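>>> Turn this into a model:
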Amino acid sequence: MMASYKPSILVAAGRVALQQENQPEVGAMFLMMDLFDISQLDITLDNRLLSAEEAGRYEKGIALLCDDVPLAHITGFQEFYGRKFKVTPDTLVPRPETEELVHHVLSTIRSGVAADIGTGTGCIAISLDLEADFKVFCTDISSAVLEVARENAEVLDSDVIFRQGDLLDPLVTEGVKLDVLVSNPPYIAESERALMSRSVLDHDPHLALFADDDGLLLYKRMIDDLPLVMKDDSYVFFEIGHAQGAALTDYIVKKYDVTVHIEQDINQLDRILWFRWCE
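This next block holds a predicted model:
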């Protein structure tokens, strides 16, 4: 028997609740919205029956949701800064905290040459390109990841420039000089693996999650190479782990005469580290 939106969501939420404690009705609702490109208003009005094909797709999606598969890996995309970005098993699913990083960059500077290091889906680079007047480079070590980012740029009509390579190496090779460097690199320490959810460990690429030296290695490598790519009076922005601010600040100020700022995210956790280069 075919059902409309709301009854389908309530039944699905009951199934999800048996596996997950965290707002099962919200997950069931967003799955329906994403699969069928409908709004919360459509669900509230509840004036259309799901077809047999739609009901089957929703049933398969709910089964995956019950198995801790992230919503974005079920639907194949994630909303970020008002746009849909394709995600694959090769890419980290963009997080709301990273939207805050983009917002902070745009609140500070809106033009010049920018680079997103470790671009993943391209969500940071493409958002900066489309929201402001930057010439944007982005780098990633993975060719599979860059293919996803290129596809997102094409779909969203972005002119981001892609380079494959390790962190800043492609920019150094080309002699690119930056007004803005932004990066959300892998920053989780191996010691934190036991604290992470099955959903993340089973479905996000570990290359995009973990880093040596208590999660600090890739930051330190970028920080060491900043003189090779930064213009005078430029800006550096990092998304960081909530407990990494003090260690990174100490590492930076021992090397350079800069003032480091730490900004908290919506959950009141340290999340953005930034500074003006050679102020």
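
>>> okay, CA-based contacts and neighbour counts for the rest of this
Will do.

>>> For residue 96, see how far away residue 167 is.
The gap separating residue 167 from residue 96 is 23 Å, by C-alpha to C-alpha, to the nearest Å.

>>> In terms of neighbours, single out the busier of those two.
Using other C-alpha atoms under 10 Å, the more surrounded residue of residue 167 and residue 96 is residue 167, with 24 against 13.

>>> Also this sequence, please, to line up against the first:
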Amino acid sequence: MATAKPLYERLQKNITAYPPEEAREMAFMLLDHYFGLRKTDVLTDKPLPPNRTEPDWFKVLERLNRQEPIQHVIGTTIFCGLEFEVSPDVLIPRPETEDLVRLIMHDFADRTDNVPIVDIGTGSGCIAVTLARFLPQSVVMGWDVSENALALARHNADNLNADVTFAIQDILNVPTGFSQFFDVVVSNPPYVTRSEAADMDRNVLDYEPGLALFVEDNDPLVFYKAVADFCVKYLTKNGACYVEINERFGEATRAVFAERGFTNIQVYKDIHGKDRSVRATF
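This is a model prediction of the structure:
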């Protein structure tokens, strides 16, 4: 009878494009995705499912060793306990963004009336869908400039039974006739400067959309200025803006909001002690 541990060890050994610790985590992810085996199942050498359908392991390993993200290889990733489909058209959701979502859920958990929310640059829909699922009083919109991203976001919302309205919208060109107001404006916009690309890994540079990653070095806060300007017009008096940020620009991003009349601005650090998000209110 085939068991989990030998397969795990074979996969881990043959994932050669990454350090051993990352290869081990990828091997665990593969067994979880394809066979539903958790780490403890693997380490206790449980039998592989008898009626399993195995992937072509050679092709899986080949893709991983080209540094294609494992989330693209298996087609999904977990975000706040929910499984989202991903593709090269969207950024892969990351743990730092989970922290941003949890902050919003904490701030609005006690609200009993409707909480209108807009997620600017929704990508896979991970922020919008998670808020719609876990804040039942929320009324959520998701905006993006990419039709392909919106198609995937709608698909994720359908799969996860989340009521979200998605629309093509460019925060740099919001129509003057726009009239809706929001209690929450949230965005994880492009914030990596072009000059930082040289230090990035291939699995990001080669496989994730530059449109969602990069800004020009001469105006790295262009999207934060646009989001803050939008909030001046369309954020309710008791509402809040939440943005994920480049660790290099924590104080500069704070200044963007301060210059536009926000009075309560907090910069939050991630688990590595780096500036990672900003919450701003009037």
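
>>> Tell me where the stretch 151-282 of structure 2 has strands.
Secondary structure of the stretch 151-282 of structure 2 (DSSP state E, counting those that start in this stretch): strands at 164-168, 182-187, 192-193, 214-215, 235-244, 264-269, 275-281.

>>> mean shift between the fourth one and structure 1?
Strand 214-215 of structure 2: mean distance to aligned residues in structure 1 after superposition is 0.9 Å, counting by mean C-alpha distance after the TM-score superposition for structure 1.

>>> what's the answer for the first one, then?
Comparison of strand 164-168 of structure 2 with structure 1 after fitting gives an average deviation of 0.9 Å (mean C-alpha distance after the TM-score superposition for structure 1).

>>> In which helix or strand does the residue nearest to the spatial centre of structure 1 reside?
By C-alpha atoms, centre = their mean, structure 1 has its centre lying nearest to residue 94, at 2.4 Å. For residue 94 of structure 1, there is no host helix or strand (DSSP states H and E).

>>> what do we get in structure 2 for it?
Counting by TM-score structural alignment, residue 94 of structure 1 lines up with residue 93 in structure 2.

>>> hey, where'd the helices end up in the stretch 151-279 of structure 1?
Taking DSSP state H, counting those that start in this stretch, the helices of the stretch 151-279 of structure 1 run over residues 169-174, 198-203, 217-229, 245-255.

>>> highest average neighbour count across the ones you listed?
Among those, the stretch with the highest mean neighbour count (mean count of other C-alpha atoms under 10 Å) is helix 217-229, at a mean of 17.

>>> now that helix: which residue numbers in structure 2?
The aligned range for helix 217-229 of structure 1 in structure 2 is 222-234, by TM-score structural alignment.

>>> got the contact list for the top helix by length along structure 2?
Determined from DSSP state H, the single longest helix within structure 2 is helix 20-35. Contact with helix 20-35 of structure 2 is made by 4, 8-9, 11-13, 15-16, 37-39, 42, 48-49, 52-55, 70, 74, as judged by C-alpha atoms under 8 Å, 6 or more residues apart in numbering.

>>> want to throw the strands of the stretch 151-282 of structure 2 into CSV with distance to residue 143 of structure 2?
Converted to CSV, the strands of the stretch 151-282 of structure 2 look like this (distance: least, C-alpha to C-alpha, whole Å):
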stretch, distance to residue 143 of structure 2
strand 164-168, 5
strand 182-187, 10
strand 192-193, 20
strand 214-215, 18
strand 235-244, 14
strand 264-269, 24
strand 275-281, 20
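
>>> so of the ones you listed, which one's packed in deepest?
strand 182-187 (a mean of 25).

>>> So which bit of structure 1 is it matched to?
Alignment of strand 182-187 of structure 2 against structure 1: residues 178-183, by TM-score structural alignment.

>>> how far apart are the matching stretch and its match in structure 2?
Averaged out, stretch 178-183 of structure 1 is 0.5 Å away (mean C-alpha distance after the TM-score superposition for structure 1).

>>> How far away from the center of its chain is that stretch?
17 Å (C-alpha atoms, centre = their mean, to the nearest Å).

>>> My guess is residue 14 of structure 2 contacts residue 61. True?
Yes - using C-alpha atoms under 8 Å, residue 14 of structure 2 is in contact with residue 61, at 7.0 Å.

>>> Show me what counts as buried in the longest helix of structure 2.
Going by neighbour count (16 or more other C-alpha atoms under 10 Å), the buried part of helix 20-35 of structure 2 is 23, 24, 26, 27, 28, 29, 30, 31, 35.

>>> Tell me how far the helix or strand following that helix lies from the chain's centre.
For helix 20-35 of structure 2, the following helix or strand on the C-terminal side (DSSP H and E) is helix 39-43. When C-alpha coordinates are averaged (C-alpha atoms, centre = their mean), helix 39-43 of structure 2 and its chain have centres 27 Å apart.

>>> cool, stretch 31-42 of structure 2 as well?
24 Å.

>>> Would you work out how far apart the start and end of that stretch are?
Per C-alpha to C-alpha, stretch 31-42 of structure 2 runs 8 Å from first to last residue.

>>> Which residue numbers in structure 1 does that stretch align to?
Against structure 1, stretch 31-42 of structure 2 falls on residues 32-43 (TM-score structural alignment).
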